[in-house]
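Student: this one's structure only:
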């Protein structure tokens, strides 16, 4: 262990150096505080400073304060030598940064005992530093893995501009962590029908993301991949598209609330008949969509059913909207309206409705982009507490 002694008394300095070197330590010496400070800055591997209180040019208290101001990964243990015995003096030394005191004239047994304490503290700190570095490395690796998982999850989202005849789809996805519990999609079911869903798994982070990814696999519109939105048949047209209520009930059977985690999810799923513009949807504990027609905003606050997985055999109700050219619809997760700013106020349903009413957006794409921008400005520097997603479409 490399030790620095700052002592202007030559006899004390020589005695301490002799014993410390005999006990196997590397010793640096200084006869005043300024010289000691120079050595401390030159040698980054000093673990212990033994300093006298009274020294020329810079005393022990001043040296202690400078040492405690150093930005180093490891703690420098400080033993202060002094003939002072008043409690107020000891307190002043401790406040300056000293870890221990040895009274003059020196008692070799006391000095050796304090040295052992310093060695023990130094070894413990070295172990803690090593463990901290290991934890830091593990954290970085975990963060890297989470970011990779987030990229995989985002790859499950729809194309930025899905090509659906007669429809202008739009969506936004904002996770509060590397991975999210929200998931959405908008897609062709067949040449006559379009499907759209959005879901929000309770909780955040990896556990919620794992369930949302599993759900995205189940909610595929491709019958050959075992999805529940489109079933295979053995006769023409070789598939059938289950009603929205049946989809919700199937999910409820397959994904009961987990006893250990208590996880469940809210869900909105709708089917648009591309020929007549009828949008039939079901919602399970999910906020109702916003339907805008000729600057008139329709909300859906009642109806629906409980979140998926809460009850064994819940009752779900379907709702329908007759859409015409220029009408648009937006579904969202509750993280949107529950976004808080730095003062703790929520964005809320009222601000969302004001935007739709006064901005007179021409369609879902413009509305979703502008709403997201307003929510981010509202939150300011405060990080998002929840995932936030929107999906919708405008009828040509």
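Tutor: Yep, that arrived. In this text, all values refer to a predicted model and were calculated from it rather than measured experimentally.
Student: could you use CA atoms for every contact and neighbour count after this?
Tutor: OK.
Student: can you tell me the helix or strand for residue 249?
Tutor: Assessed by DSSP states H and E, residue 249 sits inside helix 244-254.
Student: which element follows that helix toward the C-terminus?
Tutor: Assignment by DSSP H and E places the next element after helix 244-254 at strand 265-273.
Student: about what we covered before: so the helix holding residue 249 versus strand 265-273, what angle?
Tutor: Helix 244-254 and strand 265-273 are oriented at 150 degrees to each other (axes from the mean of the first three to the mean of the last three C-alpha atoms, to 10 degrees).
Student: buried residues in helix 244-254?
Tutor: When neighbours are counted by 16 or more other C-alpha atoms under 10 Å, the buried residues of helix 244-254 are found to be 244-245, 247-249, 251-252.
Student: and that helix, what does it pack onto?
Tutor: strand 265-273, strand 278-284 (3 or more C-alpha pairs under 8 Å, 6 or more residues apart in numbering; DSSP states H and E).
Student: from the buried residues of helix 244-254, pick the one nearest residue 321.
Tutor: residue 244 (13.8 Å; C-alpha to C-alpha).
Student: surely that closest one is in contact with residue 282?
Tutor: Yes. Here residue 244 lies in contact with residue 282, judged by C-alpha atoms under 8 Å, at a distance of 5.9 Å.
Student: now do the shared contacts for those two.
Tutor: Common neighbours of residue 244 and residue 282, using C-alpha atoms under 8 Å, 6 or more residues apart in numbering, are 269-270, 318.
Student: out of the residues you listed, grab the one that's most surrounded.
Tutor: Most neighbours among these, by other C-alpha atoms under 10 Å: residue 269, with 27 neighbours.
Student: isn't that residue right up against residue 196?
Tutor: Yes. If you go by C-alpha under 8 Å, residue 269 and residue 196 touch, sitting 5.7 Å apart.
Student: take this one as well and set it beside the first:
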């Protein structure tokens, strides 16, 4: 709106002066661009002290998703690891909510560290008393700390080393560097994945991207073990991303990946794959199966079907143009994708674990938990426990929940 002279009126009545909360968060924002990674900890401790907080701890999720391990740093309180499943820190991590634990004359607060919707870990701080202003400021501070950790992670090994609670193979290092965030949540859809064995995974991988209303998902399992498998998986993921970003359809994605593996490794090497596209506005699902186990369809907290489809040869074998299958999902439907290492593992006594037991355990976990991330973690860990910790092949789980609707309300200020 302009006045008769064509000028815009001043924003009368809008207070643009800097308040306490803006100053608190602004110091981090202003200094973050050039801040060395090892100075994040002392600055966060100083910022928390301004609101009366002390004993700051930053706990990061380990690669097995079992523990929350302390990040060392000047100004931080560094104790032992805390269990994801059975601790106040773990509760904050799993529920994405602040957990407050009364202590003698004080309160210990556990705030989830979220980069977007991906779980990084937990920030813990002690205050003598807590009001709503403290909760709001500390929640936003925790979000900013998570973003800084993720940004600075590209420049340092410090956070990687803190998260690693066991020696990691070279192949696993390669695979973890390929992965997107382990989880993503928007109003219309949520995804989460997990890889086992976390410190020795080689050929399994997954990838996803949300481009507008289209969610792209791929599950990959390169033959073999060790560096050979990791190298093939790297080429497969690179070829998949290249064609996905060129807006090609699923059959063309398959053909390009097939040529890439064949030309690089020869006809005696292959990668099984499953590529999907889901329209998160309509629920229209399309997929191509290249020698992969069929995903499970979960509805009303139980496995109700397998997404059977014509299969083509694994990529690298020069298969014919694949059939693109299609299905319309209902709001609330979930897709459980997994690699064959999950069902072909031998139990004690020699029997294969099998799909029947996978379905049984999936239904059992779904009766106990609802959150997508928690279901993936609990299912992977329960199956590993049933196998008495044995994982002779990579075993990967990826879960998608489609909800429908839109996210327009997130772009409105009021």
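Tutor: Arrived safely. Quantities reported herein were computed from a predicted structural model and do not represent experimental measurements.
Student: any figure for the gap between the closest residue to residue 295 of the first structure other than its chain neighbours and residue 370 of the first structure?
Tutor: Counting by C-alpha to C-alpha, 6 or more residues apart in numbering, residue 295 of the first structure lies nearest to residue 360, which is 6.6 Å off, once chain neighbours are set aside. Distance of residue 360 of the first structure to residue 370 of the first structure, given as C-alpha to C-alpha, to the nearest Å: 11 Å.
Student: quick one: what's aligned to residue 291 of the second structure in the first structure?
Tutor: Here residue 291 of the second structure is matched to residue 285 in the first structure, going by TM-score structural alignment.
Student: and which of the buried residues of helix 244-254 of the first structure is nearest residue 326 of the first structure?
Tutor: Nearest to residue 326 of the first structure among the buried residues of helix 244-254 of the first structure, counting by C-alpha to C-alpha, is residue 244 at 24.4 Å.
Student: and the equivalent of that closest one over in the second structure, what does it touch?
Tutor: Aligned by TM-score structural alignment, residue 244 of the first structure pairs with residue 250 of the second structure. Residue 250 of the second structure is in contact with 275-276, 287-288, 324, counting by C-alpha under 8 Å, 6+ apart.
Student: so how far is residue 120 of the second structure from the most centrally placed residue in the second structure?
Tutor: Ranked by distance to the mean C-alpha position of the second structure (C-alpha atoms, centre = their mean), the top residue is residue 182 at 1.7 Å. In this view, residue 182 of the second structure and residue 120 of the second structure are 10 Å apart by C-alpha to C-alpha.
Student: now whatever residue of the first structure lines up with residue 282 of the second structure: how far from residue 197 of the first structure?
Tutor: In the first structure, the residue matched to residue 282 of the second structure (TM-score structural alignment) is residue 276. Per C-alpha to C-alpha, residue 276 of the first structure is found 20 Å from residue 197 of the first structure.
Student: now residue 115 of the first structure
Tutor: Counting by C-alpha to C-alpha, the gap from residue 115 of the first structure to residue 197 of the first structure is 68 Å.
Student: looking at the two, which is more packed in?
Tutor: residue 197 (23 against 18).
Student: the aligned residue in the second structure for that one: which element?
Tutor: Matched across to the second structure, residue 197 of the first structure falls on residue 218, judged by TM-score structural alignment. Counting by DSSP H and E, the element that carries residue 218 of the second structure is strand 214-222.
Student: now the aligned residue in the second structure for residue 253 of the first structure: closest residue in space, sequence neighbours ignored.
Tutor: Using TM-score structural alignment as the criterion, residue 253 of the first structure maps onto residue 259 of the second structure. Setting aside the residues directly before and after it, residue 259 of the second structure is nearest to residue 316 in space (C-alpha to C-alpha, 6+ apart), at 6.4 Å.
Student: counterpart of that neighbour in the first structure?
Tutor: Under TM-score structural alignment, residue 316 of the second structure pairs with residue 309 in the first structure.
Student: where do the strands sit along the stretch 301-414 of the second structure?
Tutor: Taking DSSP state E, counting those that start in this stretch, the strands of the stretch 301-414 of the second structure run over residues 303-306, 325-328, 334-338, 395-402.
Student: what's near enough to touch residue 36 of the first structure?
Tutor: Per C-alpha under 8 Å, 6+ apart, neighbours of residue 36 of the first structure: 4-6, 29-30.
Student: now for those residues: which two are most distant?
Tutor: Among these, 4 and 30 lie farthest apart (C-alpha to C-alpha), at 7.7 Å.
Student: distance check, residue 255 of the first structure against residue 206 of the first structure.
Tutor: 17 Å.
Student: could you do residue 123 of the first structure as well?
Tutor: From residue 123 of the first structure to residue 206 of the first structure the distance is 37 Å (C-alpha to C-alpha).
Student: tell me which of the two has more neighbours.
Tutor: residue 206 (17 against 12).
Student: check which helix or strand covers the closest residue to residue 28 of the first structure other than its chain neighbours.
Tutor: Nearest residue to residue 28 of the first structure, sequence neighbours excluded (C-alpha to C-alpha, 6+ apart): residue 4, at 4.7 Å. Remark: residue 4 of the first structure resides in strand 2-6, with elements defined by DSSP H and E.
Student: mind giving me the packing neighbours of that strand?
Tutor: By 3+ C-alpha pairs under 8 Å, 6+ apart, strand 2-6 of the first structure packs against helix 10-22, strand 26-30, helix 33-42, strand 46-52.
Student: next, the angle from that strand to strand 46-52.
Tutor: Using the same axes, to 10 degrees, the inter-axis angle of strand 2-6 of the first structure relative to strand 46-52 is 20 degrees.
Student: what does strand 2-6 of the first structure contact?
Tutor: Contacts of strand 2-6 of the first structure (C-alpha under 8 Å, 6+ apart): 13, 17, 25-33, 36, 40, 45-52.
Student: just the buried residues from these, in PyMOL please.
Tutor: One line in PyMOL is enough to select the buried ones among the contacts of strand 2-6 of the first structure; burial here means 16+ other C-alpha under 10 Å:
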select buried, resi 13+17+27+28+29+30+31+32+33+36+40+46+47+48+49+50+51+52
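Student: quick check, the residue nearest to residue 295 of the first structure in contact with residue 294.
Tutor: No. In this structure residue 360 of the first structure lies outside contact range of residue 294 using C-alpha under 8 Å: 9.4 Å.
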